[in-house]
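Visitor: Okay, sequence plus prediction incoming.
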Amino acid sequence: MICYKTEEEIELLREGAQVLGKAHGEVSKLIKEGVTTEELDKRAEEFILDNGGKPSFKGYNGFKASLCISVNSVVVHGIPGKYELKSGDIVTIDCGVLFKGYHTDSAYTHMVGEVSKELEKLLTITKESLYLGISKAVAGNRLGDVCFAVQNHVEKNNFSVVRELVGHGIGKSLHEAPEVPNYGKRGSGLKLQEGLVIAIEPMVNLGGKNIVQEDDGWTIRTKDNSPSAHFEHTVVVRKEQAEILTTFKYIDKEEE
């Protein structure tokens, strides 16, 4: 069942999204060579708790951390630990915040030190595909319009879209209906209505689209071990233009 949100609910989501955006900003300050992924996780959890929220991911189906931290060929659900970031790595920080009863969710892939031009392009195209998807999240469009916009941009730039992992509705639960794939056909699927809140999250691989799950039961990586990027925003479907609730402005000065 799809739960459309009232303006009062959207205001609470907006507040939580600011806490989430600032948590991303705090983590981004620490991303450099030699920092462990568990250090990043610790900072996010401290900041979220200090600002009246709770980490959405911690305890979710037994997940033990506040962030999913995915390095290089890890697509999603990487578990923070002792790994030390190296120059040339790409690292995705995926974070959710529960604030006043509502979840928001966003992800951002960072470059560590000097990365290859190929990886720079992967990140650029993935991020662009997110905003192209968001541009279609308008009342009267179909869900397939969002999905197609992401897929089309990714594939015309010779990257591949992960199929098994999708975006989602969000609100009182971290994952709500509908599912939001990163591939699809224009004009197909659910007709979008005002008040639908969804997390749109392209997951894009430098190589093939296939993925595998590691033995820890969480970590998803590319089957061919190629690097993967992931950007995500929580957005509200509106009449003229989608409203982006989450923000990258505390990470990325170009977003201000």
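Guide: That came through, no problem. Since this is a predicted model, take the numbers as computed values, not measurements.
Visitor: C-alpha only now, for contacts and for neighbours.
Guide: OK.
Visitor: Can you list the buried residues in stretch 21-35?
Guide: Buried residues in stretch 21-35, counting neighbours by 16 or more other Cα atoms under 10 Å, are found at Gly21, Lys22, Ala23, His24, Gly25, Glu26, Val27, Ser28, Ile31, Lys32.
Visitor: Which parts of the stretch 101-250 of the chain are helices?
Guide: 117-135, 143-156 (DSSP state H, counting those that start in this stretch).
Visitor: Which secondary structure elements does the first one sit against?
Guide: Think helix 117-135. helix 143-156, strand 197-200, strand 203-205, strand 228-230 (3 or more Cα pairs under 8 Å, 6 or more residues apart in numbering; DSSP states H and E).
Visitor: Report the contact partners of Gln213.
Guide: Counting by Cα atoms under 8 Å, 6 or more residues apart in numbering, Gln213 touches Thr219, Ile220, Arg221.
Visitor: The nearest residue to Thr234 once chain neighbours are set aside and His103, how far apart?
Guide: In space, and not counting its chain neighbours, Thr234 is closest to Ala199: 4.3 Å by Cα to Cα, 6 or more residues apart in numbering. Distance, Ala199 to His103, using Cα to Cα, to the nearest Å: 10 Å.
Visitor: another structure for you, compare them:
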Amino acid sequence: MVFKRSIYKTPSQLRDMVAPGRATAASLDAVAAAVAPGVSTLELDVLAERAIVEAGGASNFTLEPGYHHTICASVNDEVVHGIPGRRILEPGDILSVDSGAILGGWNGDAARTFVLPDPAHPERVADRQLLSDVTEQSLWRGIATLASARYLNEVGDAIEEYILSRGDFGILTDYIGHGIGRRMHEEPPVFNYSVRAKGPEVRPGLVVAIEPMVVRGSQETYVKDDGWTVATEDGSAAAHWEHSVAVHADGIWVLTAQDGGAEGLAPFGVTPVPIP
């Protein structure tokens, strides 16, 4: 596989990517503290933007042509790219929030999924929480695999194997992860499922955004009339988790986790190492 430019960053460039990763994490922390029934997705957008600005950065989502918000807020059957607005969150909703920051010319990108409580419908909440948990754990398995992988596409093998082992879930194939650096979306592609190609070599300087998108029903999706929001054809619920991860000479570091990924990687015996 040949790439137009080097996909590997220098040690200095890896250090430059720490700050935008932290700013991205701060924006999602702000969202997490505010998610509740009765809150609008636009209110969450405002909080995310404020957190990024306070961290010294700016939203990189607003740099996408035609997009004017800090986050993507996707609710229930919406998988990704949902536009924040007046929609009020309701009990039992499953909400995926994608956010990114640019700072010093470098980018961060991450996503989390939240399931709102609903005492009136505990079974629906439990099922949606399982969907979110499976998606999140598949992400951490992918990151843990990256720590010892020889080739990048081993990550997709690990993600798919775990998701399929947990039950009847669909992995989106039309939307995948990506490299990240000076631009939010760079080479190489990062698959969330097994492919025949090995992908690029995993070695110091590789920085990728791993982002499994998983649905409770069919993998078929469509784009809504707003031109952005991707939703499931059958109306089934969806979840999305993402982290930007750097490989360096001493190990890996999850740029968009405040602890570098220590808590998420602990069950796999992987200890993230700060970028020197």
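Guide: Looks like it came in fine. This structure is a prediction, so every number in the text was calculated from the model and none was measured.
Visitor: Now the TM-score, please.
Guide: For this chain pair, the superposition-based TM-score is 0.93 by TM-score structural alignment, normalised by the length of structure 1; 255 aligned residues with a Cα RMSD of 2.2 Å.
Visitor: on that earlier part again, and for Ala199 and His103 of structure 1, which residues touch both?
Guide: Residues touching both Ala199 of structure 1 and His103 by Cα under 8 Å, 6+ apart: Ile170.
Visitor: more crowded one of those two?
Guide: Ala199 (30 against 25; other Cα atoms under 10 Å).
Visitor: Check the alignment and tell me where that one lands in structure 2.
Guide: Matched by TM-score structural alignment, Ala199 of structure 1 corresponds to Ala209 in structure 2.
Visitor: show me the contacts for that match.
Guide: By Cα under 8 Å, 6+ apart, the neighbours of Ala209 of structure 2 are Asp109, Ala110, Gly177, His178, Gly179, Ile180, Val190, Glu242, His243, Ser244, Val245.
Visitor: Which one of those residues is nearest to Arg216 of structure 2?
Guide: For the contacts of Ala209 of structure 2, the closest approach to Arg216 of structure 2 (Cα to Cα) belongs to Glu242, at 18.1 Å.
Visitor: Distance of the closest one relative to Ala249 of structure 2?
Guide: Distance, Glu242 of structure 2 to Ala249 of structure 2, using Cα to Cα: 23 Å.
Visitor: between the two, who's got more neighbours?
Guide: Applying other Cα under 10 Å to Glu242 of structure 2 and Ala249 shows that Glu242 carries more neighbours, namely 24 against 12.
Visitor: For Gly96 of structure 1, see how far away the equivalent of the more buried one over in structure 1 is.
Guide: With TM-score structural alignment as the criterion, Glu242 of structure 2 lines up with Glu232 in structure 1. Glu232 of structure 1 sits 11 Å away from Gly96 of structure 1, taking Cα to Cα as the criterion.
Visitor: same thing with Lys239 of structure 1?
Guide: Remark: distance between Lys239 of structure 1 and Gly96 of structure 1 (Cα to Cα) = 26 Å.
Visitor: Ok, Leu67 of structure 1 next?
Guide: 8 Å.
Visitor: How many neighbouring residues does Gly187 of structure 1 have?
Guide: Using other Cα under 10 Å, the number of residues around Gly187 of structure 1 comes to 14.
Visitor: Please apply the same query to Val125 of structure 2.
Guide: Using other Cα under 10 Å, Val125 of structure 2 is surrounded by 20 other residues.
Visitor: Give the aligned equivalent of it in structure 1.
Guide: Val125 of structure 2 maps onto Ser116 in structure 1 when the alignment is built from TM-score structural alignment.
Visitor: check contacts around its match.
Guide: Shown in contact with Ser116 of structure 1 (Cα under 8 Å, 6+ apart): Gly88.
Visitor: The counterpart of Tyr222 of structure 2 in structure 1: neighbour count?
Guide: Tyr222 of structure 2 maps onto Val212 in structure 1, with residues paired by TM-score structural alignment. By other Cα under 10 Å, the residues close to Val212 of structure 1 number 14.
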